[in-house]
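Colleague: let's see this in three dimensions:
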Amino acid sequence: MKSLLLLLVCALLCHVALAAVVPEAANVAASDLDKRSQRKSTNKAKQLVQAPSSSSSSASVLTSAEFNCIFPGLANGQQVYSALISSVKGKSLGTSRPEMAMFLGQVGHESNGLTATTEYCALSGSCLTSFDGPGWCGVKTPKGKHYYGRGYMQLSWACNYQAAGKAIGMDLLNNPDIVASSVSVSWQTSVWFWNVNNCGAGSYASATQKINGALECNGGPGASNQASRIAHYNTALKCMKLPNNRGPTRC
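Modeller: The predicted structure follows:
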């Protein structure tokens, strides 16, 4: 009887001891899991910090400080800068600083330092209908729509509105005013025109030739406008700390 009683007491004491050990072991395991989880979270956070975003890589072609130097005092400067960087992603303008300087020189002239997205003569009415009609592509234009210069590159002619719209996925033929009213569309159409005409391939003078050569180059009636174009380009080069290694500036 005593032996049986001793066995029962021993079994009871062992059970209590095990019950006291198991929760402690469970806590250690939970602690280890928490630490591993914390390490994973920390590693993930480090990866997120270290991985360059597409916007930051595009921004390296032109910093916000450089943009503000070229175009000082813009009320919506940060919005305009951000929209520009977004519009050049995946394009040569997004990687080539010399080409970006050329581009900004040209749009700086065309838009009076990014302050005018509607052609002045259209506002006065003197050229309101000058760019209407089917143009070289024979497009049928909606009644009451006009295709004078809009955007930072002053996109003109119905054929260009149609082609640019198709490229950026918008109906600009029926809604040409958005090229002037939307900062994003102003940049997208400007970049489209620049790329489709291969403006960045040669010198600054050759870009002027492609943009407005008939009026400005070779002693044309608007030849004096080149002084403004060149001044804007020189400002871009200075602010970006670049030499002019793209050939002649006057056509």
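Colleague: rest of the way, CA atoms for contacts and neighbours
Modeller: Will do.
Colleague: list the helices and strands the helix ranked longest in the chain packs on?
Modeller: The residue-count maximum for a helix in the chain (DSSP state H) belongs to helix 2-50. Under the contact criterion of 3 or more CA pairs under 8 Å, 6 or more residues apart in numbering; DSSP states H and E, helix 2-50 touches no helix or strand at all.
Colleague: what is the following helix or strand past that helix packed up against?
Modeller: The first helix or strand that comes after helix 2-50 along the chain, using DSSP states H and E, is helix 54-59. Applying 3+ CA pairs under 8 Å, 6+ apart, one finds that helix 54-59 contacts helix 77-87.
Colleague: show me what the helix it packs on is packed up against.
Modeller: helix 54-59, helix 64-70, helix 183-196.
Colleague: pull out the buried residues from the second one.
Modeller: Meaning helix 64-70. Glu66, Phe67, Ile70 (16 or more other CA atoms under 10 Å).
Colleague: could I get those as TSV with distance to Asn234?
Modeller: Formatted as TSV, the buried residues of helix 64-70 follow (distance: CA to CA, whole Å):
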residue	distance to Asn234
Glu66	13
Phe67	14
Ile70	10
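Colleague: closest to Ile211 out of these?
Modeller: Among the buried residues of helix 64-70, Ile70 lies closest to Ile211 (CA to CA), at 20.8 Å.
Colleague: against Val21, how distant is the residue nearest the centre of the chain?
Modeller: Taking CA atoms, centre = their mean, the centroid of the chain lies closest to Ser86, which sits 1.6 Å from it. The gap separating Ser86 from Val21 is 60 Å, by CA to CA, to the nearest Å.
Colleague: another for comparison:
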Amino acid sequence: MDVKTLQRNLTLAGRPVTVDGVMGSQTMTALLKALYGRSAPAGRLDALGPALATLMRAEGIWTPLRIQHFLAQAAHETAGFLDMEERGGPSYFAKYDGRADLGNIRPGDGSRYHGRGIFQLTGRANYRSMGRTLGLPLEENPVLAADPVVSVRIAVAYWLARNINAKADADDLDGVTRKINGGLNGLADRRDRLAAIRKLWGAA
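Modeller: All right, here's what the predicted structure looks like:
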């Protein structure tokens, strides 16, 4: 699907994005590749597209504003879906050791439970909690959080738990960013990525 066809299949009329009534995995994958094909491996985008289309639609993250804000935040957090894991090694991740707020109570927990996935799941307690929510052994096998499909499940659950749809519906980039980041770190890049999505969408 070329960019012009993709643009024809997207709308900003306040309705869910549709392609013959449904935004399918083909369109989501084409959107990701048009935006991030130069930064992320094609195979990763091929895996993320269907997972995002299926889960976001099923969970109601499916109006243009919600999709745009979700993808802009996801693209910032992953550097255009290039990084599905926090960069660093054991010495860097040691900064998380002993962090009671993250539930890191054992030596090496900082490295074992470093940031993974679209929105960087971090800390033993968060891996345990998210694992219970999704019915996955994330505490026992934390590398699962970096799997593209699992990372989408985590990101969608994270988004819903924080009621980020409300901020997206208000087109409140600052509010969405605070919900994702806890502050406004990287706000300029998040804004640029949102603008890039909207330009391709045909809203600019």
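Colleague: report the TM-score for the pair.
Modeller: Comparing the two superposed chains by TM-score structural alignment, normalised by the length of structure 2, the resulting TM-score equals 0.73, with 175 aligned residues with a CA RMSD of 2.7 Å.
Colleague: looking at the helices and strands packed on helix 77-87 of structure 1, which is nearest to Ala227 of structure 1?
Modeller: The nearest among the helices and strands packed on helix 77-87 of structure 1, by CA to CA, is helix 64-70 at 16.6 Å.
Colleague: what's the closest one aligned against in structure 2?
Modeller: Aligned by TM-score structural alignment, helix 64-70 of structure 1 falls on residues 29-35 of structure 2.
Colleague: that stretch vs structure 1, average offset?
Modeller: Once superposed with structure 1, the aligned residues differ from stretch 29-35 of structure 2 by a mean of 2.3 Å; criterion: mean CA distance after the TM-score superposition for structure 1.
Colleague: hmm, back to that, quick one: residues contacting the residue nearest to the centre of structure 1.
Modeller: By CA atoms under 8 Å, 6 or more residues apart in numbering, the residues touching Ser86 of structure 1 are Ser55, Ser58.
Colleague: map it across to structure 2 for me.
Modeller: Per TM-score structural alignment, Ser86 of structure 1 is aligned with Thr54.
Colleague: likewise Gly105 of structure 1?
Modeller: In structure 2, Gly105 of structure 1 lands on Ala72 (TM-score structural alignment).
Colleague: its match contacts Arg190, doesn't it?
Modeller: Yes. Counting by CA atoms under 8 Å, Arg190 is a contact partner of Ala72 of structure 2 at 6.0 Å.
Colleague: how close does Gln162 of structure 1 get to Asn174 of structure 1?
Modeller: 9 Å.
Colleague: oh sorry, the question was meant for Arg36 of structure 1
Modeller: Arg36 of structure 1 is 58 Å from Asn174 of structure 1, by CA to CA.
Colleague: these two: who's more crowded?
Modeller: The neighbour comparison of Arg36 of structure 1 against Asn174 (other CA atoms under 10 Å) goes to Asn174, with 18 against 12.
Colleague: show me what contacts the more buried one?
Modeller: Applying CA under 8 Å, 6+ apart to Asn174 of structure 1 gives the contacts Thr141, Pro142, Lys145.
Colleague: that one pairs with which position in structure 2?
Modeller: In structure 2, the residue matched to Asn174 of structure 1 (TM-score structural alignment) is Glu140.
Colleague: next, its match: secondary structure please.
Modeller: coil (DSSP: H, G, I helix; E, B strand; the rest coil).
Colleague: go on, Leu144 of structure 2?
Modeller: Using three-state DSSP, the secondary structure recorded for Leu144 of structure 2 is helix.
Colleague: could you double-check that it lies in contact with Val150?
Modeller: Yes. Using CA under 8 Å as the test, Leu144 of structure 2 is close enough to Val150 to be in contact (6.8 Å).
Colleague: tell me which element the corresponding residue of structure 1 for Gly175 of structure 2 falls in.
Modeller: Under the alignment (TM-score structural alignment), Gly175 of structure 2 maps onto Ser206 of structure 1. Using DSSP H and E, Ser206 of structure 1 sits in helix 204-216.
Colleague: quick check, distance from the following helix or strand past that helix to the centre of its chain.
Modeller: Next along the chain after helix 204-216 of structure 1, taking DSSP H and E as the criterion, comes helix 226-240. Chain-centre distance of helix 226-240 of structure 1: 21 Å, with CA atoms, centre = their mean, to the nearest Å.
Colleague: against structure 2, what's the mean shift for helix 226-240 of structure 1, could you check?
Modeller: Mean for helix 226-240 of structure 1 is 1.4 Å (mean CA distance after the TM-score superposition for structure 1).
Colleague: just the residues contacting that helix, thanks.
Modeller: By CA under 8 Å, 6+ apart, helix 226-240 of structure 1 touches 62, 66-67, 69-70, 101-102, 104-106, 108-109, 216, 243-244, 249-250.
Colleague: report the buried residues of the helix holding Ser206 of structure 1.
Modeller: Tyr204, Ala205, Ser206, Ala207, Thr208, Gln209, Ile211, Gly213, Glu216.
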